[in-house]
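# sharing a model that was predicted from the sequence below.
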Amino acid sequence: MIALTLDRIAEITQSRIYGSAQPSELVTGPVVVDSRQVVPGGLFVALGGERSDGHDFADAAVAAGATAVLGSQPVAAPQLLVDGGDAEVVAALGRLARAVARELTGADIVGVTGSSGKTTTKDMLAQVLDRLGPTIAPAGSYNNEIGHPLTVLRADEDTRFVALEVAARGIGHIAHLCTIAPPRIGVVLNVGSAHVGEFGSREAIARAKGELVEALPDAGDGGVAVLNADDDAVAAMASRTRARVVTFGRAEGADVRATDVTLDAVGRARFTLEMAGHSAPVRLALVGAHQVHNALAVATVAAECGMAVEEIAAALGEAGPVSRWRMEVTELADGVTIVNDAYNANPESTAAALETLRAIGEQRRCHAVLGHMAELGEGARAEHERIGRLAATNGVATLLAVGDEAAPIVEGANGVAAWRGEGLTVPDATEAAAALRERVRPKDVVLVKGSRVAGLEQVAEQLIAVEGTQ
């Protein structure tokens, strides 16, 4: 973080210095909401939680070296006090990040959004851009009104790039995040059906995602909108921005293209990267055919930031997984392959995962453990049944639906007359792991996929743990 005195932070955040806090004391960062992450010179932001209240850890935070506590309840520790509860503390955090972002005159801010693939693309982008200079990116899916400013506040005078993931759970959310850290480059990956239950329609989701390109500077001021040419809803966003538009995809008209796409035996994509009359071979370290579009988005941004096509291809090949439970592949001693993609699920990402399972499991028995896909609204049953039919069409030997809400997946599979596999609905992750242990043979492939609330990463972890005890 750029060093600021407490009185300057109080001015920015519209808080007041309280208790033993000294106006001239410096905060050098980082700013954190978890007292266990405090380091000397940091600022601890106290928020209420489901199980505990951050104000209860104010003394521990200062003992660990925090210069002060930003919160809404008076505490004995040095404090910047905000009136109005947690909502006003979060607003104050946003104001602080906005002020710091304005000071990052030597840094490019890149925003990434989409219905799926945001976190993986952001992780890949940060690894590639880091070759050009110091790059800040959030850990995991730190993409909301709290995680977004906390990420920005990690930047300092030496930062060259800030790669941010921007998410929306309603109209106006992305627009708000873009006021905290105005991006010069905005990437829209796709518009799917994730959260359609909250938004009401795919068209509403597109409106929300498009707020990112609406927030970009004019083309003359360096604004660049990076859009997926293979997604009609994304491509249409070109009319909503004053920035220069650069497209990526497999379509012939895309500015940045992938041709000759193949998958190796473990589902990693190989393709030829083509841009601006130049080409280079790419071999991704990440698993899944869907990673091709993510990689193309990253390549487009990297080219805009001055990287040559050969260097981009090399950097993409070296970018590995960063955030947990996203196409995480584990090979067990008996040859069983476990693909843990349990962080989240929607119809598009689940279909992509099943296609990857088929590619990895060619000539091998495949098993799919699927949880329900949350927030799909009235179309939830139909989407779950469709995924079941896709799993059956892909020839899975065992299809486990975890939880009653996921049961229509098995119903859909059973409706495929040619399917000779077994479909079961089990109540939880423990029962799913037990069912798999009875059915999985050496050299089989297991896919685990579900919405975050299902906690299906436990299935993969239990299978791996059992092997470790043998």
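Now that the structure is in, tell me what you want to look at.
# CA atoms for contacts and neighbours, from now on please.
OK.
# verify the contact between D108 and D158 for me.
No: counting by CA atoms under 8 Å, D158 is not a contact partner of D108; they are 11.7 Å apart.
# which one of these two has more residues nearby?
Set side by side, D108 and D158 give different neighbour counts by other CA atoms under 10 Å, the larger being at D108 (18 against 13).
# which non-adjacent residue is nearest the more buried one?
The shortest distance from D108 to any residue other than its chain neighbours is 4.9 Å, reached at F161 (CA to CA, 6 or more residues apart in numbering).
# okay but that neighbour is in contact with I109, surely?
Yes: taking CA under 8 Å as the contact criterion, F161 and I109 are neighbours in contact, 5.9 Å apart.
# what count of nearby residues applies to A382?
Using other CA under 10 Å as the criterion, A382 is surrounded by 14 other residues.
# element containing it?
Using DSSP states H and E, A382 sits within helix 380-393.
# give me the buried positions along that helix.
Residues 380-381, 383-392 are the ones in helix 380-393 that count as buried (16 or more other CA atoms under 10 Å).
# next structured bit after that helix?
strand 398-402.
# need the contact partners of the helix or strand following that following strand.
From strand 398-402 onward toward the C-terminus, using DSSP H and E, the following helix or strand is helix 407-414. Residues external to helix 407-414 that are found in contact with it (CA atoms under 8 Å, 6 or more residues apart in numbering): 381, 384-392, 399-401, 419, 423-425.
# what is the end-to-end distance of stretch 363-381?
End-to-end distance of stretch 363-381 (CA to CA, to the nearest Å): 31 Å.
# mind listing what's buried in that stretch?
So for stretch 363-381, counting by 16+ other CA under 10 Å, buried means 364-377, 380-381.
# how about the strands in the stretch 51-200 of the chain?
For the stretch 51-200 of the chain, applying DSSP state E, counting those that start in this stretch gives strands covering 68-71, 79-81, 108-113, 135-136, 161-165, 185-188.
# packing partners of the fourth one?
What it means is strand 135-136. Judged by 3 or more CA pairs under 8 Å, 6 or more residues apart in numbering; DSSP states H and E, the packing partners of strand 135-136 are helix 118-129, strand 161-165.
# what lies in contact with the shortest one?
It refers to strand 161-165. When contacts are taken as CA under 8 Å, 6+ apart, the neighbours of strand 161-165 outside the stretch itself are 107-113, 118-119, 122, 125-126, 129-130, 133-138, 141-143, 148, 151-152, 155.
# now, of the residues you listed, which are buried?
If you count burial by 16+ other CA under 10 Å, the buried members of the contacts of strand 161-165 come out as 107-113, 118-119, 122, 125-126, 129-130, 134-138, 141-143, 148, 151-152, 155.
# A further structure is provided below for comparison with the first:
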Amino acid sequence: MIPLSLAELAAVVSGQQCDIPDPDLRVTGPVVIDSRDAAPGCLFAAYAGERVDGHDYARAAVDAGAVAVLATRPVGVPAVLVEDVTAALATLAGHSVRRLDTRVVALTGSSGKTSTKDLIAQLLERLGPTVWTHESFNNEIGHPVTALRAGPDTRHLVLEMGARGIGHIRDLTRVTPPSTGVVLNVGTAHIGEFGGREQIARAKGELVEALPPAGEGGVAVLNADDSYVRAMTARTDARVVLFGESPDAHIRAENVRLTEHGRPAFTLRTPAGCSDVTMRLYGEHHVSNALAAAAVAHEAGMPTEEIAAALSAAETLSRWRMEVSERADGVTVVNDAYNANPDSVRAALRALAAMGRDRRTWAVLGEMAELGDEALAEHDAVGRLAVRLNVSKLVAVGGQEAVWLDMGAKNEGSWGEESVHVSDAQAAVDLLRRELRPGDVVLVKASRSAGLERVALGLLEGEVTAR
């Protein structure tokens, strides 16, 4: 953030100074919401959550170096008091970013946001100091916290934007107006909350509506292969750059294939030329993510050959997203347990099939949350897809949704013992420990609420090497 005195900070957020002996003391950043992250010069934002109230940790934050606390009540240490910490933080973020010479790149989509954000960040970092969203810290709290990490030397600010309803993305763009907006896809994530893909498209399209006109530098980077996203061309005055495998895409992939290890390879073609890419990530779905990142980098002036080299070197920055580890006995564990929706689970299953062409494959799957009336059909369909992809064994973990996964697999074909339903993560670990053989490949995936990362971590206790 731009350095501010406590008096200036209070004026920006319309707050009241409390227990501040020296209003000229300066906050140099960052803003933290966990007192354990407090460091000299930072501002601690005290949130009152369901289980923990940040106000109780105000003194610990100041003792660790925080200049002051953004709070709703006196906390016995220097504080700026406001009615709503979330709203004040958004105001502060907007004030700071608007005073920086930083290009704001925002992206959204039903799936692939975090992986694509990580790719964009790794490409743009080659062009100058870049700040990006940590993990999927993409809501009304995480968004301003990320934006406030940008300082006077930041050249690129890459912000992932999530939405659980109409208006959410519009609100985030008002905090930090983007110059470049990327829409990846319109799928079925949170379809139960939105009520249909048309509503999801309406919400995601709020990003391109917020872009400045082409004459003022606005660029909309849109997926040419997704009809809902392509249609957003009509919703923006920004210059449109299409990416995908469609022949008319400005940034496109040709000769797409998977290596013997399940890593995507393709020829990247831009208006400036073409160059070959072989990614270190796993799964063909990363081709679309890579093209979106390539489009952003191309617009930022990066040569095609350098884009291809950067994509080929890029790694997973966020945990539990197709995180591949190999045990000493040759068992490969793919931890993709951070989140799940029907589109991302299908992509992960296809990646598993590619990785295990000559090996036994296990799909350990749990609930895909927030699907509403589509839950039964979507879980059933995923179970059936596991059969069609010749996954060796499906382990469905959890309650009713897992039962639907298991039954879908068994109803699809001749599967019997190849599909099994277990009650919880520990039961899955126990089963796998008994039955895994050297060389097997295990995919673990579910919505975050299912906690299936415990399966992957349980299998990896001890001897692990990242691939």
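Structure received. Since the model is a prediction, treat every value here as computed from it, not as a measurement.
# overlay them and tell me the TM-score.
Comparison of the two superposed chains (TM-score structural alignment, normalised by the length of structure 2) gives a TM-score of 0.98, and 463 aligned residues with a CA RMSD of 1.1 Å.
# ok so, going back, in strands, which of the buried residues of stretch 363-381 of structure 1 fall?
Filtering the buried residues of stretch 363-381 of structure 1 for membership in strands, criterion DSSP state E, returns 366-371.
# state the distance from V464 of structure 2 to R230 of structure 2.
Taking CA to CA, one finds V464 of structure 2 at 43 Å from R230 of structure 2.
# try L459 of structure 2
Using CA to CA, we find L459 of structure 2 at a distance of 42 Å from R230 of structure 2.
# who has more neighbours, the two?
Between L459 of structure 2 and R230, counted using other CA under 10 Å, L459 has the larger neighbour count: 22 against 18.
# aligned to that one, what sits in structure 1?
Under the alignment defined by TM-score structural alignment, L459 of structure 2 is paired with L463 of structure 1.
# same question for L119 of structure 2.
Aligning on TM-score structural alignment places L119 of structure 2 opposite M124 in structure 1.
# around the nearest residue to its match once chain neighbours are set aside, how many other residues sit close by?
Leaving aside its sequence neighbours, M124 of structure 1 sits nearest to A319 (CA to CA, 6+ apart; 5.7 Å). Other residues within reach of A319 of structure 1, judged by other CA under 10 Å, total 18.
# test my guess that A319 of structure 1 contacts K122.
No: because the distance of 11.1 Å does not satisfy CA under 8 Å, A319 of structure 1 is recorded as not touching K122.
# and T304 of structure 2, what does it touch?
Applying CA under 8 Å, 6+ apart, the residues contacting T304 of structure 2 are 268-270, 272-275, 298.
# quick one: buried ones out of those residues?
When the contacts of T304 of structure 2 are checked for burial by 16+ other CA under 10 Å, the buried set is 268-270, 274-275, 298.
# closest to V62 of structure 2 out of those residues?
Within the set of these, H298 lies nearest V62 of structure 2; the separation is 43.4 Å, counting by CA to CA.
# the residue mapped onto that closest one from structure 1 - nearest residue in space that isn't next to it in sequence?
Taking TM-score structural alignment as the alignment basis, one finds that H298 of structure 2 is matched in structure 1 by A303. When the adjacent residues along the chain are set aside, A303 of structure 1 lies closest to V309, with 7.2 Å between them (CA to CA, 6+ apart).
# against H290 of structure 1, how distant is that neighbour?
In terms of CA to CA, V309 of structure 1 sits 21 Å off from H290 of structure 1.
# for the spatially most central residue of structure 2, give me its contacts.
For structure 2, the residue lying nearest the average C-alpha position, counting by CA atoms, centre = their mean, turns out to be T114 (2.2 Å). Contact criterion CA under 8 Å, 6+ apart gives 135-136, 160, 318 as the residues in contact with T114 of structure 2.
# please redo it, this time with the cut-off set to 7 Å
By CA atoms under 7 Å, 6 or more residues apart in numbering, the contact set of T114 of structure 2 is 135-136, 160.
# can you lay out those residues as CSV showing distance to N223 of structure 2?
CSV is the format used below for the contacts of T114 of structure 2 (distance: CA to CA, whole Å):
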residue, distance to N223 of structure 2
E135, 23
S136, 21
E160, 16
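# which of these does structure 1 keep?
Among these, the contacts conserved in structure 1 (both residues aligned by TM-score structural alignment, their matches' CA atoms under 7 Å) are 135-136, 160.
# closest one of those to H95 of structure 2?
Nearest to H95 of structure 2 among these: E160, at 19.3 Å, using CA to CA.
# and the closest one? What does it align with in structure 1?
In structure 1, E160 of structure 2 lines up with E165, judged by TM-score structural alignment.
# count the residues that sit near that match.
For E165 of structure 1, the number of neighbouring residues by other CA under 10 Å comes to 29.
# that one and A308 of structure 1, how far apart?
When distance is defined by CA to CA, E165 of structure 1 is 24 Å away from A308 of structure 1.
# same deal with V226 of structure 1?
In this view, V226 of structure 1 and A308 of structure 1 are 17 Å apart by CA to CA.
# what do you get for L104 of structure 1?
When CA to CA is the yardstick, L104 of structure 1 and A308 of structure 1 sit 25 Å from each other.
# and for A168 of structure 1?
Distance check for A168 of structure 1 against A308 of structure 1: by CA to CA, it reads 33 Å.
# now A433 of structure 1: which helix or strand?
Secondary structure (DSSP H and E) places A433 of structure 1 in helix 429-439.
# buried sites along that helix?
In helix 429-439 of structure 1, residues buried by neighbour count (16+ other CA under 10 Å) are 429-430, 432-433, 436.
# whichever helix or strand comes after it corresponds to what range in structure 2?
Remark: after helix 429-439 of structure 1, the chain's next helix or strand is strand 445-449, criterion DSSP H and E. On structure 2, the counterpart of strand 445-449 of structure 1 by TM-score structural alignment is residues 441-445.
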